[in-house]
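K.L.:
model this:
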Amino acid sequence: MSERWARAVLSTYSLAGSLAYPVIGTYVAWRSSKGKEDPVRRRERYGRAGRPRPEGPLIWLHAASVGETLAVAPLIETILGYGINVVLTTGTVTSAALANERFGERVIHQYVPLDLKPAISRFLDYWKPDLAIIAESEIWPMTILELGKRRVPQVLVNGRLSDRSFASWKKRSYLAEALFENLAHVVAQSDLDGKRFAALGARPVTVSGNLKVDTPPPPANERELQALKRQIGNRPTWAAISTHDGEESVAAEVHMRLRARHPGLLTIIVPRHPDRADALVEEFSALGLKVSRRSAREAIAADTDILLGDTIGEMGLYLRLTEIAFVGRSLTGEGGQNPLEPAMLDTAVLSGKNVQNFRDSYQRLIQRGGAKLVRDRDMLAGAVNYLLLNDNVRHKMMLAGNATVGEMRGALARTLKALDPFIQPLIVKSRLKGTR
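P.N.:
Presented below is the predicted three-dimensional model:
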């Protein structure tokens, strides 16, 4: 009964997608007007190729956005080293820019096609991938089913399931099984993620750890970094990074509480979505705070209260300006953001308690003393104040965070081991092609 029900639901999903396909252009055009789509490459969202397909074996690797793209970058480099072609799909303009910056012409980047049968079929008919690798938690029903029909092996890497996603799938376990049975292998981030995928019908499941641990720290332009350090001088600093709506206000309030105790205090605020910068400047100015916007290259003056990091791709720069970082989407948001980047850069990590999406990373950091969770604004202010006053405690946290990241490394090697049965035949195929 449940199997028939799953087939019926998926058939309805497929039919609804096909019916919606002719009018979906309005939605894509709206996203384009908001800067969320590349207007020049909108056709790729319908599965229309923007590049010629190269000869030989080809792997389709999908990473949703910037974070996932960074996580799988070392994996892509390894695959390219085998002489295998890679089509990398992402869903955002920023991740497309990152892919171009990181790989250039070595990788074929395409925007991921909409999860509608006409778009997916057109994409697969053109690219004919020999293997599909999906990063983290991108479960698209039509994509999975169409790959399954074509008997293309599908492997989920760096897999994770948040509490909310797992609960949602659990309520529809019949549907989860119908989809997850198409996956040839799931490589999960943590033991808990692995158990969750197995409970939903995925087989086989192995655990690799988090691929983000095996990536290098985010870079910084050395000239820009030194210029900012000269402007800041010996002023005390702390940062609130990857913040979501409401957390910037909390950071501003913490700044106002602490600046009398720490003369010259500079607060660095890096919103997750820089397009909110205008509203934030208005809000901070109304509080009597002087703001320097990074996007406008405004100098940090002696009376600057807040450096607003409203740029993309400069997290490594901001983190190198401080030794204390609060990681957002954890006080007013849900799920948390990645704490590994600040830990890699010798930063004492603070966070709210809503870190379900990065539970394993936070647990390890907290156990080793590299991170501390705070309950609310008052507790955050107290923690920042304490760390600014106590150099030894702060430096111990910084060292513990870096050491924890070192202990967590190895996910790339474990992921490659899981992928080996799927990639080895493609390596042989590529070499045979080269000898003809």
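K.L.:
contacts and neighbour counts: CA atoms only from here.
P.N.:
Fine.
K.L.:
just the strands in the stretch 201-350 of the chain please.
P.N.:
For the stretch 201-350 of the chain, strands defined by DSSP state E, counting those that start in this stretch occupy the ranges 205-207, 237-243, 266-271, 291-293, 306-308, 324-327, 348-351.
K.L.:
Throw these into CSV and include mean neighbour count and distance to Ser18, thanks.
P.N.:
Output for the strands of the stretch 201-350 of the chain, formatted as CSV (neighbours: other CA atoms under 10 Å; distance: least, CA to CA, whole Å):
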stretch, mean neighbour count, distance to Ser18
strand 205-207, 23, 33
strand 237-243, 25, 37
strand 266-271, 25, 38
strand 291-293, 20, 45
strand 306-308, 24, 44
strand 324-327, 27, 41
strand 348-351, 27, 43
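K.L.:
before we go on, could you also do this sequence so I can check it against the first one:
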Amino acid sequence: MNTRSAPGWRAALPLLAWRTVTTAASPLLPLWLARRARRGKEDAARLHERRGEGAERPSSPLLWLHGASVGESQSALPLIEALAAARPNLHFLLTTGTVTAARLLAQRLPPSLAARVQHRFVPLDVPAHAARFLDGWRPDAAVFIESEIWPNLILAATARNVPMALVNARVSARSAQGWGRMPAVAQQLFGAFRLVIAQTELDAARLRALGAASAEAWGNLKFAARPLPAAEPALAALRAAIGARPVLLAASTHPGEEAQIAMAHDLLGSRLPYLLTIIAPRHPERGPAIAAELAAFPLALRSTGALPEPETSIYIADTLGELGLLYRLAGAALVGGSLVPHGGQNPLEAARLGCPILLGPHTANFTVIADRLLGAGAAIRVEDSAALAEAAALVLTDFLRARSMTSAAARIAADAGALPERMAAAIETLLPAPSSPEAGAAAGPG
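P.N.:
A predicted model of the protein is given here:
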């Protein structure tokens, strides 16, 4: 099937149904967005962006990148840096779907790129919203990160001849099975991407089966991220408050993990009586609920401005964007989302900052890198609270073991360093030639 021709009826009917349903639902979406804004899930002052409004297209070539949330948008930064170095006149539009991603982008975007990168919230997948967004921004090319497949947005970009790439792509077995029930639709959508770069060979095979015939596996862009930053004054204040106490960090935790971590802290009491356990929840707004759950322990919440006192056993770091600070303080870190069936968070964030890594049994989101870390002796697998306590005691009391782990982890983290430049070179082929900047100016593609 020629994916650039009009879709066959097997694809046309489901896509027409989706277009009809989203159009019919659009009058109700402002109420839904307002409700999300009241819950802090949307920026109330920027709801118009979800309707595709607010375009401020620069006159120079423009690359649009879209990542759903924090992980995807942060993994885009090294890619943007590589593209910016290769194309001095290229500007970037980065869209996300979450408020947290927008806040972290503002914190972590290098000052040298601030004038060349604009952030917007991605429009909802309504035909009119997608058309308004694309007609306003007129991107020269588009890059979708990981698994963001929005039919109306993709078809609208295709209709406007916007070259598209799907990078750092991943497709779970469940998702592949779902798309497999609509093979013509999958062919129409996945086949719309001119460049498809997957995280693993398994992802690439699934994508090829779904219609992305040229999909290749180059690795995970998240593994190439820069070290997480830390504000020096905050780092100095915490170091002074903690002193010489050993620190166990539980980073990016999810519901169900905090109680297990507190139990491990309790088990460590006899061997490490001055231990400070820091819990940094993946969603900081959970801080008060975690404090209520662990009320039996002497604790403090960072969101209140409190620093750990000598009697503080558990310090809840319920703030945004401070993992770089916490990894620099910890003698060992459990990477969250791995003690419960969530799939785990990115362990290389700890590796880049020299913090020994502990992993729970659930690391499906990072299988390849977790296996490499474990195989190299750069991380320790822990199955439960008792195992976590044993591993933490080992790492926090054995300097040579801790140094061996961090050295091995640093080597693995360094291996992925060239991926952004390689990926940037591939994406450049979708853009107007540098010798013809007028091709990417305000007229845009189409």
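K.L.:
looking at the strands of the stretch 201-350 of the first structure, which is nearest to Leu147 of the first structure?
P.N.:
When the strands of the stretch 201-350 of the first structure are compared for distance to Leu147 of the first structure using CA to CA, the nearest one is strand 205-207, at 19.2 Å.
K.L.:
contacts for that closest one?
P.N.:
His185, Val186, Val187, Ala188, Gln189, Ser190, Asp191, Gly194, Phe197, Ala198, Arg414, Ala418 (CA atoms under 8 Å, 6 or more residues apart in numbering).
K.L.:
could you measure from the third one over to Leu412 of the first structure?
P.N.:
Between Val187 of the first structure and Leu412 of the first structure the distance is 11 Å, computed by CA to CA, to the nearest Å.
K.L.:
contacts only, for the aligned partner of Val157 of the first structure in the second structure.
P.N.:
Using TM-score structural alignment, the partner of Val157 of the first structure in the second structure is Val167. By CA under 8 Å, 6+ apart, the contact list for Val167 of the second structure reads Val143, Phe144, Ile145, Glu146, Leu195, Val196, Ile197, Ala198.
K.L.:
the fifth one corresponds to which position in the first structure?
P.N.:
For Leu195 of the second structure, the equivalent position in the first structure is taken to be His185, counting by TM-score structural alignment.
K.L.:
which of the contacts of Val167 of the second structure also appear as contacts in the first structure?
P.N.:
Counting by both residues aligned by TM-score structural alignment, their matches' CA atoms under 8 Å, the first structure reproduces these contacts from the contacts of Val167 of the second structure: Val143, Phe144, Ile145, Glu146, Val196, Ile197, Ala198.
K.L.:
once you drop chain neighbours, what's closest to the fourth one?
P.N.:
Using CA to CA, 6 or more residues apart in numbering and skipping the chain neighbours, the partner closest in space to Glu146 of the second structure is Ala169 (3.9 Å).
K.L.:
now the helices for the stretch 201-350 of the first structure?
P.N.:
Counting by DSSP state H, counting those that start in this stretch, the stretch 201-350 of the first structure has helices at residues 222-232, 247-258, 277-286, 315-319, 340-344.
K.L.:
in the second structure, what stretch matches the last one?
P.N.:
Counting by TM-score structural alignment, helix 340-344 of the first structure falls onto residues 348-352 of the second structure.
K.L.:
what's in contact with that stretch?
P.N.:
By CA under 8 Å, 6+ apart, stretch 348-352 of the second structure touches Phe223, Pro227, Leu228, Gly324, Tyr327, Ala333, Pro356, Ile357, Thr406, Ala409, Ala410, Ala413.
K.L.:
please apply the same query to stretch 234-250 of the first structure.
P.N.:
251, 262-273, 280, 318-319, 321-329, 331-333, 337, 377, 384, 388.
K.L.:
having no further points to raise, I will conclude here.
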